[in-house]
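1. After the sequence you'll find the predicted model.
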Amino acid sequence: MTHRRAVLVGGVAAALTSARITPVQASRFPERPLRLVVPYPPGGGTDAFGRRVATRLGQELGQPVVVENKTGAAGAVGMLEVLRARPDGYSMVFGGASTHAIYPLIFAKPQYDPVEDFMPVALAGANTVCFIARNGVATDLPGLLGEARRVHGRLRLGSPGAGTFVHLAGEYLLHAAGGVEMLHVPYRGNGPAMVDLLAGNIDAVADTIVSGLQHHQEGRVRMLAVASLRRSPLAPDVPTVAEVLGLPHFETSLWSLLAVRRDTPAALIATLHAATRKALEATDFQAELRAAGIEPAPAMSPEEVGAYVRAEQAKWRPIVKATGVRME
């Protein structure tokens, strides 16, 4: 734990020594609206997912769950917002792969520890990641990788920025395929990268399936493979990476979770977990999520989600190290 974060957490804990949650208070929880901090701007895929979950969770809890977008510092602003809040269950963060697995690996001096400072409430689901190529460069994923080998890394792989999840997803594919090299071209967001792909200025991108689906269906680009273990119902014609490369365990997805401060009373976490799982397991809600390109998460306890986060960090650590991405 960094000195800055130790001071922050220690000071907050001391201030709350006399504000313990009693059993009676826990039994009445929640008595007022809750908030779900989304550490990304409004309008994006994670924000839309978080708002869907917030609406359903509010229905289960009998209190509104209000979404607040707190952006900046690769998600750290939103994470710290919840870390500074009272550990009373009323403040949650809608984090995920970027804030919980990637952030502590790419920052030299992380401002929070997603494992030590936060306790998962529930894994919510995951946006399917896919690999897309411009027309003319390849008709399938083996063809793209073969062409990349042939031209010795001169094919251009676009991303929304160095160290972003989909950038690393692309690097993970190249690593799993035996160390294939492509030239990384970072952009300021997914939109500009897709515009240049459509214009033929780059050769491929990694993205979420929803971002590229319409362009694929219109024949403007070619979606080569999805990184899930099963084909997506949104694009059943697109094979999985596992199918076309013979990598049965290859899977990567932009997963999301709800989390609270680690020192939140267990009884409150249990209440939030039960309500979240009930919301996520509703048949109509699962259909709604899949229609948006999101695969609902399997039932996992908060402790199991914590183990999943640690496993994801271990999975991405060598990929991040190989890219050399490091931020101050």
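-> Thanks, I have it.

2. Please make it C-alpha for all contacts and neighbour counts, starting now.
-> Fine.

3. helix or strand right after the longest strand anywhere in the chain?
-> When the chain is scanned for its longest strand (criterion: DSSP state E), the result is strand 118-134. Per DSSP states H and E, the first helix or strand lying C-terminal to strand 118-134 is helix 141-150.

4. list the buried ones in that following helix?
-> Leu141, Pro142, Leu144, Leu145, Glu147, Ala148, Arg149 (16 or more other CA atoms under 10 Å).

5. so what does it touch, helix or strand wise?
-> helix 241-245 (3 or more CA pairs under 8 Å, 6 or more residues apart in numbering; DSSP states H and E).

6. rerun that using 6 Å as the cut-off
-> Using 3 or more CA pairs under 6 Å, 6 or more residues apart in numbering; DSSP states H and E as the contact criterion, no helix or strand is in contact with helix 141-150.

7. Just want the angle from that helix to strand 118-134.
-> Angle of helix 141-150 versus strand 118-134, following axes from the mean of the first three to the mean of the last three CA atoms, to 10 degrees, is 80 degrees.

8. Contact partners for Val320?
-> By CA atoms under 6 Å, 6 or more residues apart in numbering, Val320 lies in contact with nothing.

9. Distance check, it against Ala267.
-> 37 Å (CA to CA, to the nearest Å).

10. structure B:
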Amino acid sequence: MDQSFLVILNRGVLVMNYTIGLSTSNNLYTFDYTNCFEKPLGLILSNEEEMFQSYFLTYLKMFQSYRFSSLDSHSIFYTVDFNDALSYIIKEKLGFEVVIQDEEVEDVHRVIKQLLSEGHPVMVPGNLHELNYSEHYQTNDWKHLFLINGYNEVKQAYSVIDSNHKKNITTLRYEEFTFSFPLIEQLYLSAKEKLNVSSIWSIYRLEDKDYPKDRDLLLDILEWFIDRRYKGTYKELEYIERINKQIIDGIIEEELDITKQIDFIFLRAVKYKDTFYTEFLKLLDNNLVDTESVQKLHQLKKDLINKWTDIANKALIRHYLKETVTLDVEIQQVLKQEAEILRIICLIRDEVQTIK
């Protein structure tokens, strides 16, 4: 990352400004594929090394897509409650240093400036209810994470990189905004008081530390996928069970929070699985694993996502009609596809083990 200081004299007072110099890139996924807590972390990782973002998303979406025997599934989900999962991937798997600090609003600026002056980007939570360019402005509370790239003491302002969650546009872009110090205070205080979110984040690499090799990371992902998956149900089938229980019990949930509504979380689960396979295949291609098994996985992945999407849409239509879901044939077909993918990934694991 391009780090630079600017020291200026302002009415006899020495003032220091600082920028991390993060390079923004295409924002490849909309909000329902990667959320606003995942995006800035991925952007920082990609600035260190392009493929770190893919490793991060592969681990995370694998955990979010499938049940794993050694993880508490409820902590690996959507909101900031999955801090432990994010920290585990970034620190234990990718080897980055992770700083997470809960601070009172009066200490926010001191902490941000200190981390920036040490060369570390800062991620600060905020409530989009207080942000005038947000669709949630003055309408409803919404958790968000802002990536702070630098500050200007004279202008009392931060350089903030933010992601665009708007749909139906071909290329999503990260944009750089100027937020005043008081605005950051307002966003942070509102998130702390209304959403119980107050963790300031920073991640960075130590210069003299040895980091895991690509082959080792890839093998670790393969081993996790093969050896630690639950033998029981899939998340998608759990949502079908939830729909049927509501219909049978005659109690249809009225959830106001869109991120907890059955149609959102069901379709999002399939999109998370799509993201996992997309990034995983990108890693295989980047590591020059071009075998018949990998080519087969490319083909199977598309069919798998189409099958799960079809099941989700049909199940949700039944939900809206208040009718129980009976998709036995479709479910048998997709589970057969899942089993075949697991078999292919076992072959890929054996092939990667031969790479020197």
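-> Received, thanks. No experiment lies behind these values; they were computed from the predicted model shown.

11. Any idea what the TM-score is?
-> Once superposed, the chains reach a TM-score of 0.24 (TM-score structural alignment, normalised by the length of structure 1), with 130 aligned residues with a CA RMSD of 6.8 Å.

12. that older thread, so which of the buried residues of helix 141-150 of structure 1 comes closest to Leu61 of structure 1?
-> Leu141 (45.1 Å; CA to CA).

13. and the closest one, how far is that from Ala6 of structure 1?
-> In terms of CA to CA, Leu141 of structure 1 sits 47 Å off from Ala6 of structure 1.

14. What of Val221 of structure 1?
-> From Val221 of structure 1 to Ala6 of structure 1 the distance is 49 Å (CA to CA).

15. Is Ser125 of structure 1 in contact with Arg290, as I believe?
-> Quick fix: residue 125 of structure 1 is Gly, not Ser. No. Counting by CA atoms under 6 Å, Arg290 is not a contact partner of Gly125 of structure 1; they are 9.8 Å apart.

16. The two: who's more crowded?
-> A direct count of neighbours by other CA atoms under 10 Å for Gly125 of structure 1 and Arg290 places Gly125 higher, at 23 against 18.

17. contacting residues for the more buried one?
-> Contacts of Gly125 of structure 1 (CA under 6 Å, 6+ apart): Trp255, Ser256, Glu295, Pro296, Ala297.

18. rerun that using 10 Å as the cut-off
-> The contact partners of Gly125 of structure 1, taken as CA atoms under 10 Å, 6 or more residues apart in numbering, are 49, 53, 96, 253-257, 280, 286, 289-290, 294-298.

19. Counting only strands, which of these make the cut?
-> Counting by DSSP E, the contacts of Gly125 of structure 1 contribute Gly96, Ser253, Leu254, Trp255, Ser256, Leu257, Ile294, Glu295, Pro296 to strands.

20. Tell me how many other residues surround Gln299 of structure 2.
-> 11.

21. same check, this time on Leu347 of structure 2
-> 15.

22. Quick check: which element contains it?
-> Taking DSSP H and E as the definition, one finds Leu347 of structure 2 inside helix 328-353.

23. buried stuff in that helix?
-> Ile331, Val334, Gln337, Ile341, Ile344, Ile345, Cys346, Ile348, Arg349, Val352.

24. do the same with stretch 299-308 of structure 2
-> Leu300, Lys301, Leu304, Ile305, Lys307, Trp308.

25. contacts for it?
-> Outside stretch 299-308 of structure 2, the residues that reach it (CA under 10 Å, 6+ apart) are 236-237, 266-267, 269-271, 273-274, 277-278, 281, 293-294, 297, 309-312, 314, 330-331, 333-338, 340-341, 344.

26. okay if I get the ones in strands among the contacts of Gly125 of structure 1 as JSON lines plus neighbour count and distance to Leu168 of structure 1?
-> Formatted as JSON lines, those follow (neighbours: other CA atoms under 10 Å; distance: CA to CA, whole Å):
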{"residue": "Gly96", "neighbour count": "24", "distance to Leu168 of structure 1": "15"}
{"residue": "Ser253", "neighbour count": "22", "distance to Leu168 of structure 1": "11"}
{"residue": "Leu254", "neighbour count": "19", "distance to Leu168 of structure 1": "11"}
{"residue": "Trp255", "neighbour count": "22", "distance to Leu168 of structure 1": "14"}
{"residue": "Ser256", "neighbour count": "25", "distance to Leu168 of structure 1": "17"}
{"residue": "Leu257", "neighbour count": "22", "distance to Leu168 of structure 1": "19"}
{"residue": "Ile294", "neighbour count": "28", "distance to Leu168 of structure 1": "19"}
{"residue": "Glu295", "neighbour count": "21", "distance to Leu168 of structure 1": "20"}
{"residue": "Pro296", "neighbour count": "21", "distance to Leu168 of structure 1": "22"}
